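for reference, the sequence and a predicted model appear below.
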Amino acid sequence: MTLRFLHTADIHLGKTYRNSPGSTQRYRDFFATLDRIVTTAINEKVDALLISGDLFHVGQILPRTFARTIASLQPLKEVGIPCIAIEGNHDWIHRRDSVSWMEALSQMGYIRLLRPTRTDDGGYRFDPFDEETGLGGRIKIGDVNIYGLGYIGAQAGSHVERICDAVTTENNLLLFHVGIWSYSPVEIGNMKPEEAHPLAGTFGYVALGHGHKPYIVETSDGQPYAFNPGSPERVNFGEETYDKGCYLVSFENGTFSAEFRTTAPRPMLVATIDLSGSQNAEQALERCLTRVGELLPADKRRPLLELKLVGKVSFHPFELGRERLRLALEEIASPLHVEIKNHLSLVSSAGDAATEKKSLAEIEQDVLRELIGSGSDYRGREDELVKLSLTLRDMLQKNEVDEDELLALLGTEET
């Protein structure tokens, strides 16, 4: 008997851009992606849809997000295809004193939320899923035993032995929201490949999540065992070159195999445009628009744009304002959302390098470096902490992190 599963992760329902004209459509993009995944699962007649964490973009979702999620999952419920899910770091509700949205979906029968129990000695116990309570650590579909772990933080590698020790069944599949160093593009919540390899002895297929770039992890002798589909939609700028999709997983004669199925994310363009030598703002604007026109993707849907303007110019960078650029870009690209980073530097008309003035970004970095360096505890780490400060600032401005998640990132991980 052949069993088939559709493995996806990092859907990030509820993601949008605050105070952006395209915020409503961007909000809908992620639900449209889930709708297409559900349709694929039904058309392929899979035995279960697997979601390896980060179904939601934040733990504290809006009621309309919850209602829309139910509408997306309803077709699976109607045809009897179970949706088996785990919690990712974005799904957490920190400092909570009530039931989470993931638990609510599970109790209502829209997903089967897998979460293990921890023992007094620090081990794991994967209790069978209880339909009445909507909780459990494992569930059996045909001959396959599906285990769920969720996100356990940066110390995940040290938990692998305890995880494997808790499994006594065969034909096992593990949902695990964790990244693998050297494969995953994220920098938080990863473990080393050599720490992950023992999972291959217990689980025939490890269904990963967390990193938004797809990858396959192989054992030291070249056998694939862990698969990360990445996010099916482009969640953040920087993902424009990633393949987007999910895995159609087959189990036959005791062996798992996987086929990558592409999805259709919204087009995204990230470009650095060098405007060096521009004598005035009009000339720089024309050069910028020409370059954007050359780089626009063939996909006719309204793209997401991130432009970084660099170079030494003979006019004040403020003359090429963001609003002026946005209006001009609307005519040639009609972007759904645009972000502009102005790193232009002003030079004298004579082009004397000695009279070059620093860009706004350079001034900002210098001020932060001086403030950080004034504390003796941080001397020698100025560059690292400046980069961290600016990264957190950018994430907050782009609505890529909420207050609870920020507290989690800055907090300590438990072992």
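Ah, there it is.

contacts, neighbours, all on C-alpha from now
Noted.

residue 285 is in what secondary structure piece?
Using DSSP states H and E, residue 285 falls within helix 281-295.

what about that helix, distance to the chain center?
When distances are taken as Cα atoms, centre = their mean, to the nearest Å, helix 281-295 is centred 31 Å away from the chain's centroid.

hmm, who's touching that helix?
Helix 281-295 is contacted from outside by 269, 273, 275, 278, 315, 319-320, 325, 328-329, 332-333, using Cα atoms under 8 Å, 6 or more residues apart in numbering.

now do stretch 163-174
With contacts defined as Cα under 8 Å, 6+ apart, stretch 163-174 is touched by 123-126, 143-149, 199, 202-207, 254.

buried subset of those residues?
With neighbours counted using 16 or more other Cα atoms under 10 Å, these contain these buried positions: 123-126, 144-149, 199, 202-207.

where do the helices of the stretch 151-300 of the chain begin and end?
With DSSP state H, counting those that start in this stretch, the ranges of helices along the stretch 151-300 of the chain come out as 160-165, 193-196, 281-295.

which helices and strands does the following helix or strand past the longest one pack with?
Going back to what we said before, that points to helix 281-295. Using DSSP H and E, the next helix or strand after helix 281-295 towards the C-terminus is strand 304-313. Counting contacts by 3 or more Cα pairs under 8 Å, 6 or more residues apart in numbering; DSSP states H and E, strand 304-313 is packed against strand 268-274, strand 337-346.

so which of the ones you listed gets nearest residue 99?
Proximity to residue 99, assessed across the helices and strands packed on strand 304-313 by Cα to Cα, is greatest for strand 337-346 (34.5 Å).

angle of the closest one against strand 268-274?
For strand 337-346 against strand 268-274, the angle by axes from the mean of the first three to the mean of the last three Cα atoms, to 10 degrees is 10 degrees.

report the angle between the helix holding residue 285 and strand 268-274.
Counting by the same axes, to 10 degrees, helix 281-295 lies at 140 degrees to strand 268-274.

so which bits of helix 281-295 are buried?
Across helix 281-295, burial judged by 16+ other Cα under 10 Å covers 281, 284-285, 287-289, 292.

one more: stretch 67-80?
Neighbour-count burial for stretch 67-80, counted by 16+ other Cα under 10 Å, picks out 69-70, 72-73, 75-76.

number of residues surrounding residue 238?
Other residues within reach of residue 238, judged by other Cα atoms under 10 Å, total 12.

helices and strands around the helix or strand where residue 364 lies, which ones?
Assigned by DSSP H and E, residue 364 belongs to helix 360-373. Using 3+ Cα pairs under 8 Å, 6+ apart, the elements in contact with helix 360-373 are strand 337-346, helix 382-397.

could the ones you listed go into a markdown table alongside mean neighbour count and distance to residue 18?
Listed next are the helices and strands packed on helix 360-373 as a markdown table, based on neighbours: other Cα atoms under 10 Å; distance: least, Cα to Cα, whole Å:
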| stretch | mean neighbour count | distance to residue 18 |
| --- | --- | --- |
| strand 337-346 | 19 | 11 |
| helix 382-397 | 14 | 9 |
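
take this one as well and set it beside the first:
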Amino acid sequence: MAKFLHIADIHLGFDRYDSRERTRDFFLALQDVLQRYAVEERVDFVLIAGDLFEHRNIQPATLNQAQLCLQDLQKAGIPVLAIEGNHDNRPYGTRTSWLKYLSEWGLLKLLEPGDVAAGEPFYFPWDDNTRRGGYVDLACGVRVVGANWYGAAAPKAIEQIATAIEALPPGPEHTVLMFHHGLEGQIARYSGALRYSDLLPLKMVGVDYLALGHIHKQYSVENWVFNPGSLAANNIEEASFQRGAYCVEIDDQGVQADLKTDYYQRPVVRLSLTLRGQESQEDLIEAAEKTVQAAIATGDLDPTAGPIVELRIEGQVGFDRLDLDIRQLQATLQQQSGALIFLLKYNVEAVAYSTPVSELSNRMQIEETIFTDLLAAHRDYKGRCTTLAKGLMDLKDRQLTGAVEPDLYQFIQAMLEDSPGKA
């Protein structure tokens, strides 16, 4: 029986939120997973099915993180087999990458097809001297085969890979193939995904375990296709995805893949607030603070854990939406929640009042309705819109009958002082 760990989409060097602590989260997740489920479980080997790094060009600190994790496995005598993903693959026309660098230094084996155009076979066995090869036969009874990142050309590449695997000399009883691509139907808004039928040629030539990467959500199909998802959520939307690392046992009875999710991950909390259009700025701020406080009270949000928090404010407001100081509110909520990163999604519309007007209404009734609607849409006047609308009608009549400006100003002052609920 062989035992191995399958991970993908680690994304070391993740920098989307411009936070050193958040970048470090991805290193801590990898380090914890490898210690718990590779070193402590004493697996025979580890698979990295693409996207070890977030970028092709990485910072020294990111390279150091990768080296530290891989050195821990090296000390434990656990080989690491890897392929490039779309994030860390070498640019077209170049001969090296940071994964290639790690491979040349003996920290992993980068398995990739040969240069057929230069006369090399599509697959040739791994050579420890040249640090090159497309597949490796392990003493635990497993042949591991690698692949490049193919993008839109993946369906055609699968046919080529299947033909090349079928032509390989006899080897271990079990075959594992690493392939960085996604399967259709797993997540929304993903174009270019493979159909399950596209993968079947690989099964027909004896691939027992297809180790995928690329999609950041865990899934498996027919106990043959496995994708562990990313180790950490790369954005708020991904927080709802199940993800982890597959601890796999393979023997004559088949494949037993157990998804491991108990490891270091920063908590992500998503909150929402819907407004009805009657709220002032002060009401909105108070409601937002209460939403955060309620999440803390129920235990859904732990300020001591330094979570990532998103609050979505939607609906309608009774004031100009641009009048609210979003940055100040965000800073206040971040302090109250103890969040490392607080994302405030402010997606509201100002209330548009439009009272139905009867076809039988006369001009004066229509004008009064318009005044009422305009006043009702203002945060300071909506509580006394009816009285003020009548006053504006009276003001208009006074102006049309020739009242002088001092008298009009005096009338306005009296109207505002006398109207119920005045500010």
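Nice, thanks for sending it over. A quick note: this is a predicted structure, and the numbers were derived from the prediction, not measured.

tm score of chain vs chain?
With the length set by TM-score structural alignment, normalised by the length of structure 1, the two chains reach a TM-score of 0.77; 346 aligned residues with a Cα RMSD of 2.5 Å.

follow-up on the earlier one: okay, the helices and strands packed on strand 304-313 of structure 1 in a markdown table with distance to residue 40 of structure 1 next?
Shown next, in a markdown table, are those (distance: least, Cα to Cα, whole Å):
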| stretch | distance to residue 40 of structure 1 |
| --- | --- |
| strand 268-274 | 24 |
| strand 337-346 | 28 |
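
among these, which is nearest residue 186 of structure 1?
With respect to residue 186 of structure 1, and counting by Cα to Cα, the nearest of these is strand 268-274 at 18.3 Å.

packing partners for that closest one?
Against strand 268-274 of structure 1 (3+ Cα pairs under 8 Å, 6+ apart) you get helix 281-295, strand 304-313.

so after the shortest one, what's the next helix or strand?
In other words, strand 304-313 of structure 1. Proceeding N to C from strand 304-313 of structure 1, the next assigned helix or strand is helix 322-332, under DSSP H and E.

helices or strands next to that next one in the packing?
Looks like helix 322-332 of structure 1 contacts helix 281-295 (3+ Cα pairs under 8 Å, 6+ apart).

going on from the longest helix along structure 1, what's the next piece of helix or strand?
Criterion DSSP state H: the longest helix present in structure 1 is helix 23-43. For helix 23-43 of structure 1, the succeeding helix or strand toward the C-terminus, using DSSP H and E, is strand 48-52.

so where is that next one in structure 2?
Taking TM-score structural alignment as the measure, structure 2 aligns residues 45-49 with strand 48-52 of structure 1.

for the counterpart of residue 350 of structure 2 in structure 1, give its distance to residue 320 of structure 1.
Aligned counterpart of residue 350 of structure 2 in structure 1: residue 346 (TM-score structural alignment). Distance of residue 346 of structure 1 to residue 320 of structure 1, computed by Cα to Cα, to the nearest Å: 12 Å.

grab the nearest non-local neighbour of residue 198 of structure 2.
Leaving aside its sequence neighbours, residue 198 of structure 2 sits nearest to residue 155 (Cα to Cα, 6 or more residues apart in numbering; 6.0 Å).

what's around the one you found, how many residues?
17.

that one is in contact with residue 196, isn't it?
No - the pair residue 155 of structure 2 and residue 196 fails to qualify as a contact (Cα atoms under 8 Å) at a distance of 10.5 Å.

map residue 334 of structure 2 onto structure 1.
Match for residue 334 of structure 2 (TM-score structural alignment): residue 330.

so who does its match touch?
Taking Cα under 8 Å, 6+ apart, one finds nothing in contact with residue 330 of structure 1.

name the element the residue mapped onto residue 70 of structure 2 from structure 1 belongs to?
Aligned by TM-score structural alignment, residue 70 of structure 2 pairs with residue 73 of structure 1. Element membership for residue 73 of structure 1 (DSSP H and E) is helix 63-79.

would you mind pulling up the elements that that helix packs against?
Against helix 63-79 of structure 1 (3+ Cα pairs under 8 Å, 6+ apart) you get helix 23-43.

quick check: angle from the helix it packs on to strand 304-313?
130 degrees.

next, the buried residues of helix 23-43 of structure 1.
Applying 16+ other Cα under 10 Å to helix 23-43 of structure 1 flags 23, 26-27, 29-35, 37-42 as buried.

likewise stretch 234-253 of structure 2?
Across stretch 234-253 of structure 2, burial judged by 16+ other Cα under 10 Å covers 234, 238-239, 241-250.

redo those residues as CSV? Include distance to residue 301 of structure 2.
As requested, the buried residues of stretch 234-253 of structure 2 are exported to CSV (distance: Cα to Cα, whole Å):
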residue, distance to residue 301 of structure 2
234, 19
238, 18
239, 14
241, 18
242, 19
243, 21
244, 22
245, 25
246, 28
247, 30
248, 34
249, 37
250, 40
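
which of those fall within strands?
Counting by DSSP state E, the buried residues of stretch 234-253 of structure 2 place 245-250 in strands.

pick the one among those residues closest to residue 217 of structure 2.
Closest to residue 217 of structure 2, out of all of these and judged by Cα to Cα, is residue 245, at 11.0 Å.

thought the closest one was touching residue 30?
No - between residue 245 of structure 2 and residue 30 there is no contact under Cα under 8 Å: 9.8 Å.

got a list of what residue 296 of structure 1 touches?
Going by Cα under 8 Å, 6+ apart, residue 296 of structure 1 touches 269, 333.

and for residue 65 of structure 1, the neighbour number?
16.

swap that for residue 49 of structure 1, sorry
24.

and if you look at the one 3 residues further on?
Around residue 52 of structure 1 there are 33 other residues, counting by other Cα under 10 Å.

what angle separates the helix or strand harbouring residue 4 of structure 2 from strand 45-49?
Assigned by DSSP H and E, residue 4 of structure 2 falls within strand 2-7. For strand 2-7 of structure 2 against strand 45-49, the angle by the same axes, to 10 degrees is 30 degrees.

list the helices and strands strand 2-7 of structure 2 packs on?
Strand 2-7 of structure 2 sits against strand 45-49, strand 245-251, with contacts defined as 3+ Cα pairs under 8 Å, 6+ apart.

what is the longest one packed up against?
In other words, strand 245-251 of structure 2. strand 2-7, strand 254-260.

point out the most buried one among those.
Stretch with highest mean neighbour count among those: strand 2-7 (a mean of 24; mean count of other Cα atoms under 10 Å).

onto which residues of structure 1 does it map?
So strand 2-7 of structure 2 sits over residues 3-8 in structure 1, by TM-score structural alignment.
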